[in-house]
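J.: Here is the input, now give the coordinates:
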Amino acid sequence: MSDLTEVAGRYIAVWNESDEGKRAAAISDLFTADATYTDPLADVQGHDGIGAVIAGAREQFKGFEFKVLGEVDANHNIARFQWELVPAGGGENIVIGFDVVATDGAGKIKGVYGFLDKVPAGA
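T.: Here you go, the predicted model:
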């Protein structure tokens, strides 16, 4: 497992963390203080901004969990991977996304650039 595959796994685990305090600690551990997160629905910077985006997604999609979909493709300090949002009890995904993660070379994420490939109607 490459270091960036591990980073991608930790990143997805942050999105699945239900405890707000543990999630905040995981964000602090995984992201640089000035990290950015940009996708079609959000453009934020810093731990609080990233935490707010994740909390909003968790609120909107209660009972669902994020999973890496396929392999993580990485080079230098950049990784790209697809992810899916599936019912926690199993079933078909309702969202598929594609994220590019840039790290600072020491394993902390400094930027996430996300794309949505499949979204539910009305989302």
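J.: CA only for contacts and neighbour counts going forward, please
T.: Noted.
J.: those helices in the protein, which residues are they?
T.: Residue ranges of the helices in the chain, as given by DSSP state H, are 3-16, 20-30, 46-60.
J.: Highest mean neighbour count across these, which stretch is it?
T.: helix 3-16 (a mean of 18; mean count of other C-alpha atoms under 10 Å).
J.: what sits up against that one?
T.: 23, 26-27, 30, 54, 58, 65-68, 72-74, 77-79, 81, 101, 107-108 (C-alpha atoms under 8 Å, 6 or more residues apart in numbering).
J.: Just the buried residues out of the residues you listed, in ChimeraX syntax.
T.: What follows is the ChimeraX syntax selecting those of the contacts of helix 3-16 that are buried according to 16 or more other C-alpha atoms under 10 Å:
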select :23,26,27,30,54,58,65,66,67,68,72,74,77,78,79,81,101,107,108
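J.: Against Val100, how distant is Asp73?
T.: Applying C-alpha to C-alpha, to the nearest Å, the value for Asp73 to Val100 is 9 Å.
J.: Now show me the structure for the sequence below, then we'll compare the two:
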Amino acid sequence: MELKQVLASYGAAWNETDLSKRLGFLESSWSDGGRYMDPAGTAQGRDQLANYIGEFQARMPGARIELTSDASQHNARIYFKWRLVTADGNTAIDGVDFGTLSDDGRLREIVGFFGAPPERTG
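T.: I've put the predicted structure just below:
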């Protein structure tokens, strides 16, 4: 699967409220033992990630994740930008995800960061 398709499926998983459909999106985009982490939590494997996404949706009803860039890629490493849009259409936060790809092209690891990097002080 092409990286654009993998990321489209991964992004769709974050916005899918039906667990079985969300797992379907993750099946095509997330490796079997993939690891996810961001400042709010972690998940190991597809089922945990699907549940983590469901918990996010319960905390932020009607919110959605929008991918705001294509991915930059080299040596099985990627990064891309996204934003969290609230139910009323406002951007709550911008972020960036860094990741690695498995041999079959699915995501093996994502490390998410919220907001812009801090300003340099010194």
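J.: before we move on, back to that, so what's in contact with Asp73 and Val100 of the first structure at the same time?
T.: 79-81.
J.: follow-up on the earlier one: in a markdown table, list the helices of the first structure along with distance to Val86 of the first structure.
T.: Shown next, in a markdown table, are those (distance: least, C-alpha to C-alpha, whole Å):
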| stretch | distance to Val86 of the first structure |
| --- | --- |
| helix 3-16 | 11 |
| helix 20-30 | 20 |
| helix 46-60 | 12 |
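J.: quick one, what contacts the residue nearest to Met1 of the second structure when sequence neighbours are not counted?
T.: Distances taken as C-alpha to C-alpha, 6 or more residues apart in numbering put Gly105 closest to Met1 of the second structure, at 6.4 Å, once the chain neighbours are dropped. Contacts for Gly105 of the second structure were tallied using C-alpha under 8 Å, 6+ apart; they are 1-3, 6.
J.: Of those residues, which are still contacts in the first structure?
T.: Retained in the first structure: 2-3, 6, out of the contacts of Gly105 of the second structure (criterion both residues aligned by TM-score structural alignment, their matches' C-alpha atoms under 8 Å).
J.: just those residues now: which is nearest Asp88 of the second structure?
T.: Nearest to Asp88 of the second structure among these is Val6, at 27.8 Å by C-alpha to C-alpha.
J.: The first structure: which residue goes with the closest one?
T.: Aligned by TM-score structural alignment, Val6 of the second structure pairs with Val7 of the first structure.
J.: Tell me the spacing between its match and Gly70 of the first structure.
T.: Distance from Val7 of the first structure to Gly70 of the first structure, by C-alpha to C-alpha: 15 Å.
J.: and the alignment partner in the second structure of Thr103 of the first structure, how many neighbours?
T.: In the second structure, Thr103 of the first structure lines up with Leu101, judged by TM-score structural alignment. By other C-alpha atoms under 10 Å, the residues close to Leu101 of the second structure number 22.
J.: My read is that Leu101 of the second structure contacts Tyr79, right?
T.: No - at 10.8 Å, Leu101 of the second structure and Tyr79 do not qualify as touching, with contact defined as C-alpha atoms under 8 Å.
J.: pull the longest strand from the first structure.
T.: Scanning the first structure for the strand with the most residues, using DSSP state E, yields strand 64-75.
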